[in-house]
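**Q** Provide a 3D model corresponding to the input given below.
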Amino acid sequence: MVDEYEGGIVMPKKILIVDDEKTISDIIKFNLTKEGYEVDTAYDGEEAVKKVDEFNPDLMILDLMLPKKDGLEVAREVRQSHDLSIIMVTAKAAEIDKVLGLEMGADDYVTKPFSNRELVARVKANLRRREITQKSKPDENANITIGNLVIMPEAYIVEKAGTNIELTHREFELLRYLAQHMGQVMTREHLLQTVWGYDYFGDVRTVDVTVRRLREKIEDNPSTPSILVTRRGVGYYVKSPTDE
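**A** Coordinates of the predicted model:
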């Protein structure tokens, strides 16, 4: 994938693979290199943090279980100073909630064992969504106010009653999309395709987990939400302040 420009030269997207199993890492690197990406590897958490500083990747494929520093520590550390997408690799489906939550801040996940085709599709989807976000039209960057909640797309900030709310990249994108289509009910499948960028692969549980995490941060009472509402049997929508 080659759509970044530097001095008139087309530059490939950069991907960092972090996995302590060299065989797996080599296979992933081979497949992504074949797709036209520039790929580097790291085999433990400490090396991963250094490689992010040196290599400056657009996306990192990060295994949750690593020597020296686990994926949780690595994600927290690199998020403080780098804008990149993170696809977390987990061995257990039960870890999905943790991976997509505040404590991790991952944009996406895959569960072992996974197919190379699935991983490549997720890489493309995440990079495509990241590019769209960076190229948002000016009118899409207008602030949105919902009661005491203010969404500032251009600054990538959400405030509640004047206090900044820490959101993951995907939580912000989901809230922004639903707020920009206020009152419109969106199915999980539509959100998965539009916000996550999946054309085929994906699990609607990803949407449900992200919605629940988002409600815990923006709602006064997450168990009875008044902003991010469920339309039973259909999907989710952001309720207009005038729709009482």
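**Q** Please make it C-alpha for all contacts and neighbour counts, starting now.
**A** Fine.
**Q** from memory Glu171 sits against Arg215, does it?
**A** No: using CA atoms under 8 Å, Glu171 is not in contact with Arg215, being 9.8 Å away.
**Q** what about the most centrally placed residue in the chain, distance to Asn126?
**A** Among the residues of the chain, the one closest to the centroid is Asp107, at 2.1 Å (CA atoms, centre = their mean). Asp107 is 8 Å from Asn126, where distance means CA to CA, to the nearest Å.
**Q** Find the nearest non-adjacent residue to Asp108, please.
**A** Spatial nearest neighbour of Asp108, excluding adjacent residues (CA to CA, 6 or more residues apart in numbering): Ile87 at 4.7 Å.
**Q** returning to that earlier point: correct me if wrong: the residue nearest to the centre of the chain contacts Asp83.
**A** No: Asp107 lies out of contact with Asp83 (CA under 8 Å); the separation is 11.6 Å.
**Q** Which secondary structure elements does the helix or strand Ala179 falls within sit against?
**A** In this assignment (DSSP states H and E), Ala179 forms part of helix 169-180. Where contact means 3 or more CA pairs under 8 Å, 6 or more residues apart in numbering; DSSP states H and E, helix 169-180 is packed against helix 205-218, strand 235-238.
**Q** change it to 7 Å
**A** Counting contacts by 3 or more CA pairs under 7 Å, 6 or more residues apart in numbering; DSSP states H and E, helix 169-180 packs against strand 235-238.
**Q** ok, and what's touching the strand it packs on?
**A** 178-179, 182-188, 227-230 (CA atoms under 7 Å, 6 or more residues apart in numbering).
**Q** now with 8 Å?
**A** 178-179, 181-188, 227-231 (CA atoms under 8 Å, 6 or more residues apart in numbering).
**Q** now stretch 48-61
**A** 13-18, 40-42, 74, 77-78, 82-89, 123, 127.
**Q** Kindly report the same for stretch 14-30.
**A** 37-45, 48, 51-52, 55-63, 66-67, 116.
**Q** and this one, so I can compare the two:
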Amino acid sequence: MVKVLLVDDDVDLTSLLSQYLMREGFDVNTVQDGEAGVAEAISNDYALVVLDIMMPRLSGIEALRRIRAASAVPVLMLTARGDNIDRIVGLDMGADDYVPKPCTPGELVARIRAILRRVEGRGSATTSAQRVLQVGDLSLWPGSRRATWRGAPLELTGTEFRLLEVLARHSGQLVSKQDISQQAFDRPLARFDRRIDVHISSIRQKLGTRPDGQSWIQSVRGLGYQLLED
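**A** All right, here's what the predicted structure looks like:
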């Protein structure tokens, strides 16, 4: 059975969600505060962690930071509906997705399965951590979310890593923003959503320019982006 950890101080909600998840075939454990959630997440072999943002003792954002420092386990954030700041911060720090609260159990299960499909598509955790995605001087290790550029560590946020990984897997090809959103976040691009553009701009700055002065990531207005191979 797939092991899932629920970290939320709302006892009634975690009881409801855990019962539904167990009926759907998941092995579920629950804890009610951030510190206990971090300890449990990094000490046991969970396939995924569901982490609430607003919790006592330790916020979900800080809990995510500590989990990411020790583990690449997929993390799904539970956010207050419309709480864009925490949602964006969570994704940038390495969360795999988010679900606004209140959410239905069916919606949560759908997002969990979508994340697990992405993880399974990369192979086992051990294999993925060792497999490198190489494009010119860029090296990406999706399993461990590590990157190097020209032999030096490349510091990327969680969102930046996912976007660059999509472009690297299609290097030399134009990828539409709609496809980038689907592959990086497993959701369609929302109307007027400029998040991809903002993060691509940040990645460009970190990569610097080509010998000809152009960016390594080319854009075609209204269509998408392309990572140049050399």
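**Q** TM-score for the pair, please.
**A** Overlay of the two chains. TM-score (TM-score structural alignment, normalised by the length of structure 2): 0.80; 217 aligned residues with a CA RMSD of 2.9 Å.
**Q** picking that back up, buried subset of the contacts of stretch 14-30 of structure 1?
**A** 37-45, 48, 51-52, 55-63, 66 (16 or more other CA atoms under 10 Å).
**Q** What does Ser139 of structure 2 correspond to in structure 1?
**A** Alignment note: Ser139 of structure 2 maps to Ile151 in structure 1; criterion TM-score structural alignment.
**Q** from memory its match sits against Gly162, does it?
**A** No: with contact defined as CA under 8 Å, Ile151 of structure 1 does not reach Gly162; the gap is 11.1 Å.
**Q** Show me which of the two is the more surrounded one.
**A** Applying other CA atoms under 10 Å to Ile151 of structure 1 and Gly162 shows that Ile151 carries more neighbours, namely 22 against 10.
**Q** contacting residues around the helix or strand where the more buried one lies?
**A** In this structure, Ile151 of structure 1 sits in strand 149-152 according to DSSP H and E. Contacting residues not belonging to strand 149-152 of structure 1 are listed as Asn141, Ala142, Asn143, Ile144, Thr145, Ile157, Val158, Glu159, Lys160, Ala161, Arg176, Ile218 [CA under 8 Å, 6+ apart].
**Q** Touching, the last one and Lys160? I think so.
**A** Okay, so that is Ile218 of structure 1. Yes: using CA under 8 Å, Ile218 of structure 1 is in contact with Lys160, at 7.1 Å.
**Q** more crowded one of the two?
**A** More neighbours surround Ile218 than the other of Ile218 of structure 1 and Lys160, with 22 against 18 (other CA under 10 Å).
**Q** Can you give me the distance of the residue nearest to Leu108 of structure 2 when sequence neighbours are not counted to Trp141 of structure 2?
**A** Nearest-residue entry for Leu108 of structure 2: Val99, 7.0 Å, with adjacent residues in sequence omitted and distances by CA to CA, 6+ apart. For Val99 of structure 2, the distance to Trp141 of structure 2 equals 26 Å [CA to CA].
**Q** Inside helices: which ones of the contacts of stretch 14-30 of structure 1?
**A** Gly45, Ala48, Lys51, Val52, Phe55, Asn116 (DSSP state H).
**Q** of these, closest to Thr194 of structure 1?
**A** For those, the closest approach to Thr194 of structure 1 (CA to CA) belongs to Asn116, at 22.5 Å.
**Q** The residue nearest to Leu108 of structure 2 pairs with which position in structure 1?
**A** Per TM-score structural alignment, Val99 of structure 2 is aligned with Val110.
**Q** likewise Ala70 of structure 2?
**A** With TM-score structural alignment as the criterion, Ala70 of structure 2 matches Ser81.
**Q** and the aligned partner of Arg212 of structure 1 in structure 2, how far is that from Gly208 of structure 2?
**A** Alignment note: Arg212 of structure 1 maps to Val198 in structure 2; criterion TM-score structural alignment. Using CA to CA, we find Val198 of structure 2 at a distance of 16 Å from Gly208 of structure 2.
**Q** again with Gln173 of structure 2
**A** Relative to Gly208 of structure 2, and taking CA to CA, Gln173 of structure 2 is found at 20 Å.
**Q** tell me the secondary structure for Asn221 of structure 1?
**A** Secondary structure assignment for Asn221 of structure 1 (DSSP: H, G, I helix; E, B strand; the rest coil): coil.
**Q** how close does it get to Arg215 of structure 1?
**A** Separation of Asn221 of structure 1 from Arg215 of structure 1 (CA to CA) stands at 8 Å.
**Q** if you count what's nearby, which of these two comes out ahead?
**A** Using other CA under 10 Å, the more surrounded residue of Asn221 of structure 1 and Arg215 is Arg215, with 21 against 11.
**Q** Verify the contact between that one and Pro225 for me.
**A** Yes: between Arg215 of structure 1 and Pro225 there is a contact at 7.0 Å, judged by CA under 8 Å.
**Q** Tell me which residue of structure 2 lines up with Lys51 of structure 1.
**A** Checking TM-score structural alignment: Lys51 of structure 1 goes with Glu40.
**Q** Strands of structure 2, residue ranges please.
**A** Counting by DSSP state E, structure 2 has strands at residues 2-7, 26-31, 48-52, 75-80, 97-101, 133-135, 138-141, 146-149, 152-153, 175-176, 217-220, 224-227.
**Q** Show me the one of those that comes nearest Pro188 of structure 2.
**A** Closest to Pro188 of structure 2 of these, according to CA to CA: strand 175-176, at 11.4 Å.
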